[in-house]
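Visitor: Starting from these lines, generate the structure:
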Amino acid sequence: MIRDEEEQGVWFRRFHPSPDAGAELVCFPHAGGSAAYWFGLSQLLTPHVEVAAVQYPGRQERYREERVGDLHLLAERIAAALPPPGARPRLFLGHSMGASLAYEVAVRLARRTGAGPAALLVSGRPAPSRHRTGADRLRDDRALLAKVRSLGGTGAGMLDDPDLRELVLPVLRSDYGALAAYRPTVASPLSCPVVGLTGEDDTEAAPEEVAAWAAHTSGSFALRSFPGGHFFLTENMAEVADLVTGLAVTARAPRA
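Guide: Next comes the predicted model:
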């Protein structure tokens, strides 16, 4: 039991622990990102929804650990580290690369236990059926850095500092390499509700590519569009918190 708790502490950051919250939201960061990206959302959702933000190996306090360059292997490890949800519903939210990981973890849990998340929110990511590798970004570090800068986000400014850039580059190479090699699981549609989130000016995931997530669940699907580019979540956290809260309330409601 102690070992399980230690494993959970390695993989998940609970910035605002709320064991009495009515629901739990597991958040998966983008490529090059860390659990800290979800701090603001955690703050907004407390105390009604407890956020467990995934911390991938090889960054922040896990920087000494070997990075995982295979999204399927990473999904396996995250799924194994997740404790049972207990009586409260558990929702997943992933942005960009994190959306693919949230989906792969959900597929694995549904296969093994018959019960994936109560709802899956996929943000800024084409559906598995519209998958693009993005291998062109790996020509060299210059191409990779140019792409990351063009997307913006909270970490883009770090790339202008040579010392910080040298710390961030290995993580970016690993994550984008994993994305280039990734082939989505498409044969096992989910049964939970799926909500696709898209930015009106996001060049990484056009609305029709996000809408295609509807084909990957036998449950309901909804598409929500927000102003902004690829990191539209940052500018619209309050609205996203409201959306998550509504989904959590629905998930808690007794079924007829």
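Visitor: Please count neighbours and contacts with C-alpha atoms only from this point.
Guide: OK.
Visitor: Report the central residue of this structure.
Guide: Residue closest to the average C-alpha location in the chain (C-alpha atoms, centre = their mean): Gly94, at 2.1 Å.
Visitor: Confirm for me that that one is in contact with Gly33.
Guide: No - using C-alpha atoms under 8 Å, Gly94 is not in contact with Gly33; the gap is 11.4 Å.
Visitor: and this one, so I can compare the two:
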Amino acid sequence: MTVHLGTSAQDRWLRRYQSAVPGTPRLVCFPHAGGSATQYVPLSEALAPAVDTLAVQYPGHQDRYGEPCVEDLARLADDICAVLLRGPGSPLALFGHSMGAVLAWEVASRLERTAGPGSVTHLFVSGRRAPSCARAENVHRLDDAALITRIRRLGGTPPALVANQQMLRLILPVLRSDYTAVETHRPDPALRLTCPLVALTGDRDPMVTLEEARRWTTHTTGPAELRVFSGGHFFPEDHLPEIAALISACLLPAPHGVRNVPPVSAP
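Guide: Predicted coordinates for the structure are as follows:
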């Protein structure tokens, strides 16, 4: 069930899959390239009712397929930030995986710049190298066959979906547009946030080295930590309970003021 948020802009951009109790911490989730808001249904269920989870639906994705995709990640961040400021407001926690991590980072910087320090309570960045770790990428320039090979190798896409030629014709343009957005984006490597930041990575992720993930901790003046999980690029699929527990420990007051973070840490 999708719970409508009340305004046309919010209903277009944000999805809430669980009813929320007023006053609970709010977490806004950003999908990976080619992903959609529904990938966060399991996380929203795991966090409910203690955390109000909202998932971003990008233009051109899933039920927004009639809209053109946005291939400028900065513009996408501007649009999402404007919706968040008009709608749920702050403070907010943000979670993003892969492309979603870069987007969450950019939205967090805009929220802090516009609404001030404290507008972002936590930033969780998963499956992506830090902004200061520049690397040339040209996945968006691959032909269709090479792009299909890549998504098969990374996992995260159901094999039946990859094998369906009709579905592939719908998915590939969206995926290519998302890769264009993230690979042509040039984040400011000197930018520092003030909010607490938690970086999450898989120990066998072919897209992110451990050091590239660790560098996220230098991109805030607030508390920061790296959490390493077993698995590849889509490690969150195998660690939903641990990740939900980690988010809950960060966002919810612990008994007697003790922060009980699950013991998953960098080697």
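Visitor: got the contact list for Arg13 of structure 1?
Guide: For Arg13 of structure 1, the contact set (C-alpha atoms under 8 Å, 6 or more residues apart in numbering) comprises Ala35, Val51, Ala52, Ala53, Val54, Gln55.
Visitor: For those, which ones persist in structure 2?
Guide: For the contacts of Arg13 of structure 1, the aligned pairs still in contact in structure 2 (both residues aligned by TM-score structural alignment, their matches' C-alpha atoms under 8 Å) are Ala35, Ala52, Ala53, Val54, Gln55.
Visitor: Buried among those residues? Need that as a selection in PyMOL.
Guide: Buried residues within those, by 16 or more other C-alpha atoms under 10 Å, are selected in PyMOL with:
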select buried, resi 35+52+53+54+55
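Visitor: Helices along the stretch 151-267 of structure 2, start to end?
Guide: 159-163, 165-183, 210-214, 240-251 (DSSP state H, counting those that start in this stretch).
Visitor: any chance of these in JSON lines, plus distance to Leu14 of structure 2 and mean neighbour count?
Guide: Output for the helices of the stretch 151-267 of structure 2, formatted as JSON lines (distance: least, C-alpha to C-alpha, whole Å; neighbours: other C-alpha atoms under 10 Å):
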{"stretch": "helix 159-163", "distance to Leu14 of structure 2": "25", "mean neighbour count": "12"}
{"stretch": "helix 165-183", "distance to Leu14 of structure 2": "18", "mean neighbour count": "18"}
{"stretch": "helix 210-214", "distance to Leu14 of structure 2": "28", "mean neighbour count": "18"}
{"stretch": "helix 240-251", "distance to Leu14 of structure 2": "20", "mean neighbour count": "18"}
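Visitor: Which among these is found nearest to Leu47 of structure 2?
Guide: With C-alpha to C-alpha as the measure, helix 240-251 is the member of these nearest Leu47 of structure 2 (6.2 Å).
Visitor: can you map out the strands along structure 2?
Guide: All strands of structure 2, identified by DSSP state E, fall at 14-15, 26-30, 52-56, 92-97, 120-126, 197-202, 224-229.
Visitor: can you give me the angle the fourth one makes with strand 26-30?
Guide: Computed by axes from the mean of the first three to the mean of the last three C-alpha atoms, to 10 degrees, the angle separating strand 92-97 of structure 2 from strand 26-30 equals 30 degrees.
Visitor: could you redo the helices of the stretch 151-267 of structure 2 as TSV and give each row distance to Gly257 of structure 2?
Guide: Formatted as TSV, the helices of the stretch 151-267 of structure 2 follow (distance: least, C-alpha to C-alpha, whole Å):
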stretch	distance to Gly257 of structure 2
helix 159-163	45
helix 165-183	39
helix 210-214	27
helix 240-251	11
